[in-house]
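>>> sequence and predicted structure are below.
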Amino acid sequence: MTRVRIGIDVGGTFTKAVAVDAHTLHLLGQALVPTTHHAPEGVAAGVVAVLRRLLERHAIVPEDVALVAHSTTQAVNALLEGDTATVGILGMGRGRDVLEAAKRTHIGDITLAPEHTLQTRHLFVETTHGLTRETARQAIQQLQAQGAEAIVASEAFSVEDPTHENLVLDVAAEMGVPAVAAHQMTGAYGLEVRTVTAAINAALLPKMLETARHVEQGLRQYGIHAPLMLMRGDGGLADLATMRQRPILTLFSGPAASLAGALLAGRVVFGVFLEIGGTSSNISLIRHGMPTMHYVKVMSHPTCVQALDVRVQGVAGGSMIRSGARGLVDVGPRSAHIAGLPYACFDPAVLDAAHLRLETCSPTPDDPDDYVVLADEQGRRWALTLTCAANALGWVPRGAYAEGHRDAALRAFHLLGAMWGMSAEEAAQAVLNQATARIAEAIRQMTREYKVPHDRLLLIGGGGGAGALVPPVAQALGITYTLPRHAEVISSLGDALAWVREVVEQPMRGHDNGHDLVREARAAAIRSGAAPHTVSVVVERDEQRGMLRAIATGQAALATPTHDLRMTPEEAQRLAAEACGMPPNRLELLATNDVFHVFRVPRHWWRAPRLAVVDVRGGVRFFSGKAHVVFGTPPHLLERMQHLLGASPAHFMPDVRLLIDGQLIDLTAVGEPTTSLLETIRTIVEPLDNKRVIAIVGG
């Protein structure tokens, strides 16, 4: 029996689905339908329709489906279009924090986009002497009377004690009111940011809950009882229960799915992923084998939600050409899809059409009448697009999804060139230059910002228009490019094959035990649908925000591929060397286990010696070269740790990181005395019997 993983990406124009063999990871089939923005069920109707088409076209029986995962632009679109619920904020505080808590939870209306705001209502309850269920019920009723459709419970210091927020959630559930607690968004301090994040999340709840219900009903209708998961904006999957609670995590899930798919094509140390859609293009960066992340901002409002740092450009494969009295005006932002027109290069009828001429149009009523279209005497019309320009110039690789009829494209650009006083090729080149320059500059700006070495950069293309724009952009940047197989459905592949991901944060406090944070993150990933034996956790410090962050990833339960993810020391050495910009033979392997490989990197030009840690998924992390690497069984490691820590001055405690069973546990922020730190380490490693453990101490 072939177990099948299904990935579905809800794009702005099309909803695409793929079926993948869960064991071999080979693509079994794909299907496509227009995205159903205006259906009564919303985009859920398209998800169900494309699922039905995929099952029927490729004879997949429901019992063989192991997992269904999808990404969606719904959360982003809801914010851009102001399609959000009115949120009632129940602020709470006690003792000396009452006045400050009342101020910090009264955030007012949130600007989402020009002419769109998220409306909030506010009610504050003092909880110095506790909170009763009846008080919570009355407060929710008062907020509902003011028009609130979803509730936020936000109390000062709830990250330490969420009792009152949880009580409000329980009462809201009894009343059938969608609700979210601020402490569910993050474990970080910062009442106002938590409240803003929770308010945006709550505003999405009613619409997202409705969509989830329709999709779940559609799956059950076809006899599919496999787990349904959604792509998060940080590139991981989460189950439906998590998304029902925190739909804000799906912001930018579409680009995240695409990047997840691109990373499956091969391990990349430094890369730019350029996804070319029909109307817009997304740019994201890979640095040291890992996607670059940032905290999402909604207009001027910071949130505590991490997602891929995605830069959007309003040019893509379907972008139409705008022409004026002096020639080229612009390319885009409207596309052939918005105008409802076919691409000229995709229709061989253009070659035989009689009396072809150029006209202009307004793709939407508010657009200028300067978008160029091709028309014939029969009233047929075609759009001149960037994809047409690339085909006319022969840029599109043979067999790429964007490959069209070059002669048809040249015939269209011959008319445009005549109008501009130039050849067809010159007209196509002018159009292509305008678009590629814009994308190339956005990539340069992003690589400068993240200090990514230009000479080691690889451009990875995805999306249906990748074959048209990625090659000329690569030439403009002077770098190499690659187009992964099935680039046109790369986002759906990313959905089908992504891993579950959960992030747990807490402020750095001297008494914290890093192992407890690891356990919490691991448990959260398992609750979100990860198979326990596949979960790994990395703990990192965010010095700027004073946060300790645990990131847990694991393969989806019931859909785990039979092959194990492995990396040889030789491949790890190559990746570490590439990240350092030196030959692999200069790196010395110090320690290795099933998940991590540790190398000593010698001095290189002005850079001091350092340690490079490569994980099984290709991520590369660097630590000080002054650190000691201890490798061995728990008894050996404890003996060496006692010596190293005992030799440190009483007022100075060295950094300690443990690499165990797929976990990178950072004990640096624990800040305990030597005896307590040793006891923490003993608690972590003693149950491991004779497994070989790696510790990085000092630096």
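Yes, it's here.
>>> CA only for contacts and neighbour counts going forward, please
Will do.
>>> which stretches of the stretch 501-650 of the chain form helices?
Along the stretch 501-650 of the chain, counting by DSSP state H, counting those that start in this stretch, helices occupy 514-527, 569-580, 634-646.
>>> put this next to the previous one:
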Amino acid sequence: MKRIGIDVGGTNTDAALLDGDRVLASVKTFTTADVTSGVRTALNDLLAQAGDAAQDTIAVMIGTTHFTNAVVERRNLGRAAAIRIALPASASLVPFCDWPRDLAAKVNGGVYLVEGGHEYDGRPLVPMNERAVAEAARKIAADGIPAVAISATFSPLTAECEERAAEIVRNEAPDVHVTMSSTLGRIGLLERENVALMNASLIGLARETTRAFVDAVRDSGIEAQLFITQNDGTVVKADAAREYPVFSFASGPTNSMRGAALLAGIEDAVVCDVGGTTADVGCLVNGFPREANNVVEVGGVRTLFRMPDLLSVALGGGTKVTRDPLSVGPESVGYRLGQEALVFGGEQVTATDIAVAAGLIDIGDKSRVAGLSADFVSRALAVMHDRIAEAVDRMKTDATEIPLLAAGGGAMLIPETMPGISKVVHVEHNGVANAVGAAMAQISGETDRIYRDMERDDAIAAARADAIAAAIEAGADKDSIKVIEVEDLPLSYLPGRAIRTRVRVVGDAAALKGTVSA
């Protein structure tokens, strides 16, 4: 089954064509300011290189930093209103209260607090005020706000209030897009609400970007389904990704981790992905990134949802290096590496120039770095090695020595020996490991709910069935689905025998060839 993976990073856009686990062709191009034209270039270059080998490609998987960059850089964001169903509780900390001021000023489209919600044991806090929800919906539409995020207390356990409120909003304001927090986050009202608001603010950009990706694939001449990669190393169809852009925030590093695992044939390891701007360090467990179980900040906003446990440091191929005194980063030339680095005819010393001068890589015009002293090169390399080793050590959870998989176009900057690392493995095609990971991504299904008056094994079986059904609905081949994660927690504070059970499954995309849509 042939698939194309494309990963858009801050500096490079990479593409790879795979047939099963075999890489047939790969290309690396510079990312463009508008992202989409870079995807077109990478896709067209890949197809030209692959020739007839690209025939019968059934799917294109794209990972992009477009959405997280929009939040971090405060651009291309839409206004979003917040309807919180929680009164008389939760009134002291209103929506947007913990957002950076500049970001809140761009996104805040109004705050509406409504009576309703549930207690932690599923009992109604107070009856929901449906009239107040309807009035809020009419006001949001009258103000021209394009999207709304609906949150309610303990909605991941009981989404009844959010679902009813969404129904009312769609009836009163059919042109307003609705995001329910229960579909995105976990327990923790503020963090879950923040994710929903962020998602709502990105809906316009997500629709525009997804349509551009669809057009790029269609214009390339291949008939294939389009998928977008997600934070957990899986993919969703383009039309689903259009509704939940926040699930793609960390897809770039995740793609690299998955690709490195597949290329190396190692499922439990530390992965260091050195790109053009940052080095991202994470841990693989059973071939998938270890998930973060604590709050993750995105653009200065506290969130708690499905995100990989990653540590990013400002070190990549485009990192600026200065002399007298020596400094390495944090600034980077980013996608301008091809114009500004010494070896490419520019005037800025970068980490790539240091690597070329040290003989770690052979690209560009080596004569342009001949004037860099050996002492300067060795000291700069030492700083880079120390920075990576410290990041790796911080991500390990115990003293056991495990392998480290080196990936990314800047993998040459990773030291060959580090404390706590049994060996450093430079995987084949490591420069495009992110594109390989995107191409090999599977479709997931997850359930996280409370089961009452059931034995533990029965609760897990029910959760497994729900997760499998979700994966099949998302486009997974039912014969390829496997369980990768099971968690269960008895809840002694709830009446009856209550068990909170979370099950995650993955499966290959069903081999359905056809034109892309969104």
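Thanks, I have the structure now. Note that the coordinates shown come from a computational prediction; the quantities given were computed from them, not determined experimentally.
>>> post the TM-score for the overlay when you can.
Taking TM-score structural alignment, normalised by the length of structure 2 as the basis, the two superposed chains have a TM-score of 0.83; 487 aligned residues with a CA RMSD of 3.2 Å.
>>> related to what we said a few turns ago, now render the helices of the stretch 501-650 of structure 1 as a markdown table, adding distance to residue 49 of structure 1.
What follows is the helices of the stretch 501-650 of structure 1, written out as a markdown table (distance: least, CA to CA, whole Å):
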| stretch | distance to residue 49 of structure 1 |
| --- | --- |
| helix 514-527 | 29 |
| helix 569-580 | 42 |
| helix 634-646 | 55 |
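>>> and of those helices, who's closest to residue 350 of structure 1?
helix 569-580 (48.2 Å; CA to CA).
>>> strands of the stretch 501-650 of structure 1, start to end?
536-542, 547-554, 588-592, 596-601, 610-615, 620-624, 628-632 (DSSP state E, counting those that start in this stretch).
>>> oh, I was asking about the stretch 201-350 of structure 1
228-231, 237-239, 270-276, 281-287, 290-291, 293-298, 301-308, 311-313, 319-324, 327-335.
>>> which part of structure 2 lines up with the first one?
Matched against structure 2 by TM-score structural alignment, strand 228-231 of structure 1 falls on residues 226-229.
>>> return the distance of that stretch from the chain's centre.
Chain-centre distance of stretch 226-229 of structure 2: 12 Å, with CA atoms, centre = their mean, to the nearest Å.
>>> the lengthiest helix in structure 1 vs structure 2, average distance?
Counting by DSSP state H, the longest helix found in structure 1 is helix 191-221. Compared with structure 2 after fitting, helix 191-221 of structure 1 has a mean deviation of 2.1 Å; criterion: mean CA distance after the TM-score superposition for structure 1.
>>> tell me the helices and strands packed up against that helix.
If you count contacts as 3 or more CA pairs under 8 Å, 6 or more residues apart in numbering; DSSP states H and E, helix 191-221 of structure 1 packs onto helix 43-57, helix 74-81, strand 87-93, helix 98-105, strand 150-155, strand 179-181, helix 240-245, strand 301-308.
>>> just give me how far that helix sits from the chain centre.
For helix 191-221 of structure 1, the distance to the chain centre is 17 Å (CA atoms, centre = their mean).
>>> list the buried residues for that helix?
Neighbour-count burial for helix 191-221 of structure 1 flags 191-209, 211-212, 214-216, 218-219 (criterion: 16 or more other CA atoms under 10 Å).
>>> try stretch 121-137 of structure 1
Across stretch 121-137 of structure 1, burial judged by 16+ other CA under 10 Å covers 121-127, 131, 136-137.
>>> for residue 8 of structure 2, see how far away the counterpart of residue 70 of structure 1 in structure 2 is.
In the superposition onto structure 2, residue 70 of structure 1 corresponds to residue 62 when matched by TM-score structural alignment. Distance of residue 62 of structure 2 to residue 8 of structure 2, computed by CA to CA, to the nearest Å: 8 Å.
>>> OK, contacts around the aligned residue in structure 2 for residue 557 of structure 1?
When structure 2 is aligned by TM-score structural alignment, residue 557 of structure 1 is paired with residue 510. Residue 510 of structure 2 sits next to 475-477 when contact means CA atoms under 8 Å, 6 or more residues apart in numbering.
>>> cool, residue 206 of structure 1 as well?
85, 149-150, 178.
>>> one more: residue 68 of structure 1?
Residue 68 of structure 1 is in contact with 5-8, 226-229, 496, counting by CA under 8 Å, 6+ apart.
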